[in-house]
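[1] the sequence and its predicted three-dimensional model are supplied below.
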Amino acid sequence: MKKAWILALLGLIWGGAAQAGAMRYEVDGQPFEGYYLAAGKKAPLVVLVHDWDGLTEYEVKRAEMLVALGYSVFAVDLFGAGVRPTAVEEKKKLTGALYQDRPRMRKLLAGALAEAGKLGGRLDNAVALGYCFGGAAVLELARSGADLRGIVSVHGGLETPAGQDYQLTRANLLIQHGSADQAVSLGQFTALIAELESAGIRHEATSYSGAPHAFSVFGSDNYRADADAKSWQRFTEFLGEVTKG
């Protein structure tokens, strides 16, 4: 199913069907494949960062859900045009390369934000949302001092890299974590809360009972409908609180 969706997406891009949401952009001369849906010129913007699968039908579904609520969405691509890994080792390799090169990750995120602005997204009224690997990436945006109204990490990586801190953070942070997450521990969750509190960063952090890593991924073995519904409700409330209508 995923391969079929990727082929369909590439067909839209190469066929020039920008109205369908799929589009190409470049960062440092490298091509990337994003997905943009507009809810109107005045709509707040959500910049959506994918998990370690790359930009797939999951992110497109979330984008559609957000547009239905009145938000424009730009789903970014941090891996490159045509790079949508399916094997675990390939996913580890791609994400590991960016974890080891944080300046590169920041450059790709900044390039994606710039592209969202070119497409008409309101960067003056924007929130960044990331899932799993994307949840770690949006926290990189937070530490970089990105001028966003909110940054939301959903079952994302939470450890702060050596030599980094949250002193430059401008955005309100929302951290959503599964209490049964075996990939990101409760110790890392509480350590981040302590770090944010010490730095005086406005934040809210919730852990969901019994929820494992990737609890929001529809159709997966780890999907937990109750935790997903609660996290989505709080996320949409948060959007209304931090963005200008």
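    Thanks, I have the structure now. Residues are numbered from 1 along each chain as shown.
[2] use CA for all of it now, contacts and neighbours both
    OK.
[3] can you pull out the strands in the protein?
    With DSSP state E as the criterion, the chain has strands at 22-27, 30-37, 45-49, 72-75, 126-131, 150-154, 172-178, 203-208.
[4] with distance to residue 195 and mean neighbour count added, can I get the ones you listed in JSON lines?
    Listed next are these as JSON lines, based on distance: least, Cα to Cα, whole Å; neighbours: other Cα atoms under 10 Å:
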{"stretch": "strand 22-27", "distance to residue 195": "32", "mean neighbour count": "18"}
{"stretch": "strand 30-37", "distance to residue 195": "33", "mean neighbour count": "21"}
{"stretch": "strand 45-49", "distance to residue 195": "23", "mean neighbour count": "28"}
{"stretch": "strand 72-75", "distance to residue 195": "29", "mean neighbour count": "28"}
{"stretch": "strand 126-131", "distance to residue 195": "20", "mean neighbour count": "26"}
{"stretch": "strand 150-154", "distance to residue 195": "16", "mean neighbour count": "28"}
{"stretch": "strand 172-178", "distance to residue 195": "12", "mean neighbour count": "24"}
{"stretch": "strand 203-208", "distance to residue 195": "11", "mean neighbour count": "16"}
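[5] residue 116 is nearest to which of those?
    Relative to residue 116, the nearest member of the strands of the chain by Cα to Cα is strand 72-75, separated by 6.1 Å.
[6] what's that closest one in contact with?
    Defining contact as Cα atoms under 8 Å, 6 or more residues apart in numbering, one finds that strand 72-75 is touched by 34-40, 43-50, 55, 59-60, 63, 66-67, 116, 121.
[7] another structure for you, compare them:
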Amino acid sequence: MKTFLTMALTLIVSITYGQLKPVSYQDGSQKLNGFSIAPAKGDTKKAGILILPAWMGIDKHSKRVAAELSQLGYHAFIADIYGEGNYPTDVKSAGIKAGYYKKNITEYQQRIKLAMQELVKSGADASRIVVIGYCFGGTGALETARENFPVKGIVSFHGGLDRDSTRTINPIMPKVLVLHGADDPYAPVPVILAFHKEMRTAKADWQMIYYANAVHSFTEAEAGNDNSKGAAYNELADKRSWKHMLMFLDEVLAR
């Protein structure tokens, strides 16, 4: 049975969810369809959070995240990476499309940059932006740090950590928070160690937090609860990672 608090929070999120505003924007001739949401209680923080969805594109999870951030007083914008007519229809097509942007990283960066511009247009302070991403979106969030986008920080939830080893490692200015499932099969130890080395070489201000018994997609309720599949929801890791993100936001966006 749901508690009164759970039902109240569900009601709040559902009401705010309806406040998401579709936003059409362009990358050349490609139409993109993102979502914007303003702070629920007035423009209290002026800070903006750019949300980069997982590999299926804009989904229920990214919309819930935007609604919750709105309740906390943030402007939020959900980026459309793929563009109209190019949305995945299943896991196979999602893997192909996400793989394209991982290989053509400058195109991924461009889509993120355009979404960031829309976030600022919606009312967010351009000097107080944080990028957060989930899975494929976590990879994108790390790219904004690697390319020193004008953001205060980035948060990667169970995101891809690997990078082309031939790329030059430049100093990283945005603060970095990586929230990672300790049992994530998609991030083998060599990849994790290479990422640690990259962060040290880049002299980044970085944190990496591991969650026990958590695999890939631990924030995604729609992922089910079977860890043996490699991707599954973990309620405790989801709650803990959310709190860790909020602490990070309080730090990097402090006036």
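    Right, received. Where do you want to start? Computed from a predicted model, the values in this text were never measured in an experiment.
[8] TM-score for these two?
    The TM-score (TM-score structural alignment, normalised by the length of structure 1) is 0.88; 228 aligned residues with a Cα RMSD of 1.7 Å.
[9] picking up where we left off before, looking at the strands of structure 1, which is nearest to residue 220 of structure 1?
    Closest of these to residue 220 of structure 1 is strand 126-131, at 14.1 Å (criterion: Cα to Cα).
[10] what span of structure 2 is the closest one aligned with?
    Residues 129-134 of structure 2 are where strand 126-131 of structure 1 lands when matched by TM-score structural alignment.
[11] quick check: the matching stretch compared with structure 1, mean distance?
    Between stretch 129-134 of structure 2 and the corresponding residues of structure 1, superposition yields a mean separation of 0.3 Å, by mean Cα distance after the TM-score superposition for structure 1.
[12] who touches that stretch?
    Counting by Cα under 8 Å, 6+ apart, the neighbours of stretch 129-134 of structure 2 from elsewhere in the structure are 47-54, 138-141, 144, 150-159, 217, 249, 253.
[13] now stretch 238-245 of structure 1
    The contact list for stretch 238-245 of structure 1, computed with Cα under 8 Å, 6+ apart, reads 43-44, 125-127, 149-150, 172, 174.
[14] do a quick rundown of the helices in structure 1.
    Secondary structure of structure 1 (DSSP state H): helices located at 2-14, 57-68, 88-100, 102-118, 133-144, 186-199, 225-242.
[15] most tightly surrounded among these?
    A comparison of the helices of structure 1 by mean neighbour count, using mean count of other Cα atoms under 10 Å, puts helix 133-144 on top with a mean of 24.
[16] what's in contact with that helix?
    Residues from elsewhere that reach helix 133-144 of structure 1, judged by Cα under 8 Å, 6+ apart: 48-52, 95, 102, 105-106, 109, 128-130, 151-158, 164-171.
[17] run the angle between it and strand 172-178 for me.
    Helix 133-144 of structure 1 and strand 172-178 meet at an angle of 150 degrees, taking axes from the mean of the first three to the mean of the last three Cα atoms, to 10 degrees as the criterion.
[18] spatially central residue in structure 1, please.
    For structure 1, the residue lying nearest the average C-alpha position, counting by Cα atoms, centre = their mean, turns out to be residue 130 (2.1 Å).
[19] give me the distance between that one and residue 211 of structure 1.
    Shown here: residue 130 of structure 1 relative to residue 211 of structure 1, a distance of 17 Å by Cα to Cα, to the nearest Å.
[20] what do you get for residue 39 of structure 1?
    When distance is defined by Cα to Cα, residue 39 of structure 1 is 32 Å away from residue 211 of structure 1.
[21] neighbour-wise, which of these two wins?
    With neighbours defined as other Cα atoms under 10 Å, residue 39 of structure 1 and residue 211 compare such that residue 211 has more, 23 against 17.
[22] chain neighbours aside, what residue packs nearest to the more buried one?
    residue 178 (4.4 Å; Cα to Cα, 6 or more residues apart in numbering).
[23] so that neighbour touches residue 205, yeah?
    No. The criterion here is Cα atoms under 8 Å, and residue 178 of structure 1 misses it with residue 205 at 10.9 Å.
[24] contacts only, for residue 38 of structure 2.
    Residue 38 of structure 2 makes contacts with 70, 73-76, 122-123, as judged by Cα under 8 Å, 6+ apart.
[25] ditto for residue 243 of structure 2
    Taking Cα under 8 Å, 6+ apart, we find residue 243 of structure 2 in contact with no residue.
[26] same deal with residue 228 of structure 1?
    Contacts were defined as Cα under 8 Å, 6+ apart; by that measure residue 228 of structure 1 touches 215-216.
[27] map it across to structure 2 for me.
    In structure 2, the residue paired with residue 228 of structure 1 according to TM-score structural alignment is residue 238.
[28] repeat for residue 200 of structure 1
    Counting by TM-score structural alignment, which is the criterion used here, residue 200 of structure 1 corresponds to residue 203 in structure 2.
[29] I'd say its match and residue 175 touch.
    No. Under the criterion of Cα under 8 Å, residue 203 of structure 2 is not in contact with residue 175, lying 10.5 Å apart.
[30] before we move on, the earlier item: which pair in the contacts of residue 38 of structure 2 spans the largest distance?
    In the contacts of residue 38 of structure 2, two members sit farther apart than any others by Cα to Cα. They are 73 and 122, at 13.8 Å.
[31] just the residues contacting stretch 160-180 of structure 1, thanks.
    In this structure, residues lying in contact with stretch 160-180 of structure 1 by Cα under 8 Å, 6+ apart are 142-156, 186, 189, 192, 195-196, 199, 201-213, 215, 231, 235, 238, 242.
[32] swap the cut-off to 7 Å and go again
    142-155, 186, 196, 199, 202-213, 231 (Cα atoms under 7 Å, 6 or more residues apart in numbering).
[33] same thing with stretch 62-70 of structure 2?
    Surrounding stretch 62-70 of structure 2, the residues in contact under the criterion Cα under 7 Å, 6+ apart are 13, 16-17, 37-40, 53, 76.
[34] what's the match for residue 213 of structure 1 in structure 2?
    Per TM-score structural alignment, the equivalent position to residue 213 of structure 1 in structure 2 is residue 216.
[35] if we can go back for a sec, alignment lookup: the residue nearest to residue 211 of structure 1 to structure 2.
    So residue 178 of structure 1 corresponds to residue 181, using TM-score structural alignment.
[36] ok, residue 74 of structure 1 next?
    In structure 2, the residue matched to residue 74 of structure 1 (TM-score structural alignment) is residue 77.
[37] one step back: would you mind measuring from the residue nearest to the centre of structure 1 to residue 41 of structure 1?
    Look at residue 130 of structure 1 and residue 41 of structure 1: by Cα to Cα, they are 23 Å apart.
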